[in-house]
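Chemist: Model the structure of this input:
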Amino acid sequence: MQAAAALNHPREMPQDIRWMNAAAAALAAALVVLLVAAGLIKWSRQAYFDIRRISVEGDLQRNNLATVRANVLPHLKGGFFTIDLARARDTFEALPWVRHAVVRRIWPNELRVTLEEHRPAAYWHHADREDELVNTYGEVFDANIGDVEDEPLPTLAAPANPTPDEARVMLDMLHRLQPLVQPLQGDIDTLQLTDRGSWSVELDNDANLELGRGNAEELQARIERFVRTLPVLHRQYPAPLVYADLRYPEGYAVRLRGVSTSQETKGSKPPVAPKKP
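Modeler: Okay, here's the model as predicted:
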């Protein structure tokens, strides 16, 4: 009876043998995975998957497909599976006038790229470096100034050490003030901000406005007051505007071509007018 019971209940496998069998199975599985991975890597590097085509999308005005390919292809490394899309994006964004690039793989050997170009809004000028450009987002970018020499772009004359968002602030100020100076028969040619935070405007009809310090609302109020009262002055002195100093709290000083005068508001002390040129 004891022998029969022993046959019905075989002795369990020792613990160490079970561990050895599990380790062997895991090792075999890992080897299979490695072999498959090596095969896939070798397969993915076949010449068939080399990038052979680049399609470019986007509203391009400064670049064309031939230029993009010629400048980018020598710098692209890898095939369909192995190319680094982030590095490829950086390569496209290094092209002149390119602000942003989105790069996608298209099976089996194509890259499809969507490019966004900078749209110039103004020249960027300050004493520390050569002139650059500001795009419509208020971002400073480097490009060939000669590419826009025929475009009537205003100039943003920045302080010597502008802050990172200075261009955006100045472009916003330009957009706020431009409609206000239309009655002066000119557009803003140069908007300047000094190191001390004082603003001034030069119009394309050679008139200059000293606006002083302040936020956008304060500067707007000064220009609106000046534009509102200038026709009264012109009825007495019908001469082109040369210079206006709007920094006075309740008045302004002007210089007309051939005439010097000052304009005061009711109940205020008249400011001293600039000397006649």
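
Chemist: Going by C-alpha atoms from here, please, whenever you check contacts or count neighbours.
Modeler: Will do.

Chemist: Tell me how many other residues crowd W124.
Modeler: Per other C-alpha atoms under 10 Å, the neighbour tally for W124 reads 23.

Chemist: was I right about it contacting P154?
Modeler: No - with the criterion set as C-alpha atoms under 8 Å, W124 and P154 do not qualify as a contacting pair; they are 9.0 Å apart.

Chemist: residue boundaries of the strands in the stretch 1-150 of the chain?
Modeler: Under the criterion DSSP state E, counting those that start in this stretch, the stretch 1-150 of the chain carries strands at the ranges 53-57, 98-106, 110-117, 120-126, 129-135, 140-141.

Chemist: quick one, helices of the stretch 151-277 of the chain?
Modeler: 166-177, 216-236 (DSSP state H, counting those that start in this stretch).

Chemist: Could you identify which of those is most buried?
Modeler: Comparing the helices of the stretch 151-277 of the chain on average neighbours per residue, with mean count of other C-alpha atoms under 10 Å, the densest one is helix 166-177 at a mean of 18.

Chemist: Look up the closest residue to V181, ignoring the ones flanking it.
Modeler: Using C-alpha to C-alpha, 6 or more residues apart in numbering and skipping the chain neighbours, the partner closest in space to V181 is D187 (6.8 Å).

Chemist: I'd say that neighbour and V201 touch.
Modeler: No - here D187 does not reach V201: they are 9.7 Å apart, not a contact under C-alpha under 8 Å.

Chemist: this one as well, want them side by side:
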Amino acid sequence: MMVELILDNPWVEQVVIRRVWPDTIVLRLQERRIIALWNNEHLISELGEVTNIPVSDYKEVEKKLGCYLIKIEGPKDFLSKIVARAEITNNLLTTINKKLLHLRLTEQFSWEAKTTGGMTLRFGGDDLQGPMQYRLENFTKSYPNLANKLEEKDTGLPEIHYVDLRYAKGFAIRTKNKKNKSLENDSSQPCLMKYKGLATG
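Modeler: You can find the predicted model right below:
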């Protein structure tokens, strides 16, 4: 009964009760770790589970956790796949000083992402030649030289704001001139990565 009452709190992931002889009971609580905002309707835990924490509280959740929640969208049966893909995508983006803000799997099963700095990435579907991870890796390896060439070419300091990665061995880009560089979430990390490597349970 006590365990059920404690687990009614949406912030509690796990409860362990241990009796210490002769008359002591020790409670150990595991707080639920929130990593993402799912379809603007649910907060997702580190275990990839939908929680009962009110989605309206997500800004307070970010403040409490000291990180930001990646927004993920897609069909409900693909939640675990989208969370895993978000982690891979963010890891590759950090190599070019970007972070993932939003990952979406459309109804046509096409992948799209948005990053810090206002960049949009279009991957297409998993049926395209070359895995999504490989195509993004190819872009991140090319990005430093490409960005340098763009800055040398134009005194307006253009930046890449759209990348089409639906090609097996290449990509297409669109640029725009920098005005006020977006610093949204640049100083914090995704909650998805904050808990990586921490023991659970």
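
Chemist: TM between them?
Modeler: The TM-score (TM-score structural alignment, normalised by the length of the second structure) is 0.70; 165 aligned residues with a C-alpha RMSD of 2.6 Å.

Chemist: circling back to that earlier point, what's the distance between the residue nearest to V181 of the first structure and D204 of the first structure?
Modeler: From D187 of the first structure over to D204 of the first structure the distance is 6 Å, taken as C-alpha to C-alpha, to the nearest Å.

Chemist: So for the two, which residue has more residues nearby?
Modeler: When D187 of the first structure and D204 are compared for neighbours, D187 comes out ahead with 21 against 14, by other C-alpha under 10 Å.

Chemist: which one in the second structure is aligned with that one?
Modeler: Counting by TM-score structural alignment, D187 of the first structure corresponds to K99 in the second structure.

Chemist: ok, now how distant is its match from C191 of the second structure?
Modeler: According to C-alpha to C-alpha, K99 of the second structure and C191 of the second structure sit 12 Å apart.

Chemist: can you check R32 of the second structure too?
Modeler: The separation that R32 of the second structure has from C191 of the second structure, given C-alpha to C-alpha, amounts to 12 Å.

Chemist: ok so, going back, closest one to R222 of the first structure among the strands of the stretch 1-150 of the first structure?
Modeler: Taking C-alpha to C-alpha as the criterion, strand 120-126 is the member of these that comes nearest to R222 of the first structure, at 23.9 Å.

Chemist: Give me the residues contacting stretch 120-129 of the first structure.
Modeler: Counting by C-alpha atoms under 8 Å, 6 or more residues apart in numbering, stretch 120-129 of the first structure makes contact with 131-136, 140, 153-161, 167, 171, all of which sit outside it.

Chemist: gap between it and the chain center?
Modeler: On the basis of C-alpha atoms, centre = their mean, to the nearest Å, stretch 120-129 of the first structure is displaced by 14 Å from the centre of the chain it belongs to.

Chemist: Could you do stretch 136-154 of the second structure as well?
Modeler: For stretch 136-154 of the second structure, the distance from its own C-alpha centre to the chain's C-alpha centre is 23 Å (C-alpha atoms, centre = their mean).

Chemist: So which bit of the second structure is the helix of greatest length in the first structure matched to?
Modeler: Among the elements of type helix in the first structure, defined by DSSP state H, the one spanning the most residues is helix 15-44. Mapped onto the second structure with TM-score structural alignment as the criterion, helix 15-44 of the first structure occupies no residues.

Chemist: I'd guessed H100 of the first structure sits against E93; true?
Modeler: Yes - the pair H100 of the first structure and E93 passes the contact test of C-alpha under 8 Å, sitting 5.8 Å apart.

Chemist: So which of those two has more stuff around it?
Modeler: Neighbours were counted for H100 of the first structure and for E93 using other C-alpha under 10 Å; E93 has more, 19 against 16.

Chemist: residues in contact with that one?
Modeler: Taking C-alpha under 8 Å, 6+ apart as the contact definition, E93 of the first structure lies against 99-101.

Chemist: Let me know how buried the residue mapped onto I70 of the second structure from the first structure is, in neighbour terms.
Modeler: I70 of the second structure maps onto T155 of the first structure when the alignment is built from TM-score structural alignment. Other residues within reach of T155 of the first structure, judged by other C-alpha under 10 Å, total 23.

Chemist: likewise the one 4 residues further on?
Modeler: P159 of the first structure is surrounded by 19 other residues when neighbours are defined as other C-alpha under 10 Å.

Chemist: Quick check: it touching L193?
Modeler: Yes - here P159 of the first structure reaches L193: they are 6.0 Å apart, a contact under C-alpha under 8 Å.

Chemist: Could you tell me how many residues sit around I17 of the second structure?
Modeler: For I17 of the second structure, the neighbour count with other C-alpha under 10 Å is 12.

Chemist: Kindly report the same for I41 of the first structure.
Modeler: Counted with other C-alpha under 10 Å, I41 of the first structure comes out at 13.

Chemist: sorry, back to before: among the strands of the stretch 1-150 of the first structure, which is nearest T229 of the first structure?
Modeler: Closest approach to T229 of the first structure among these is made by strand 120-126 (30.3 Å; C-alpha to C-alpha).
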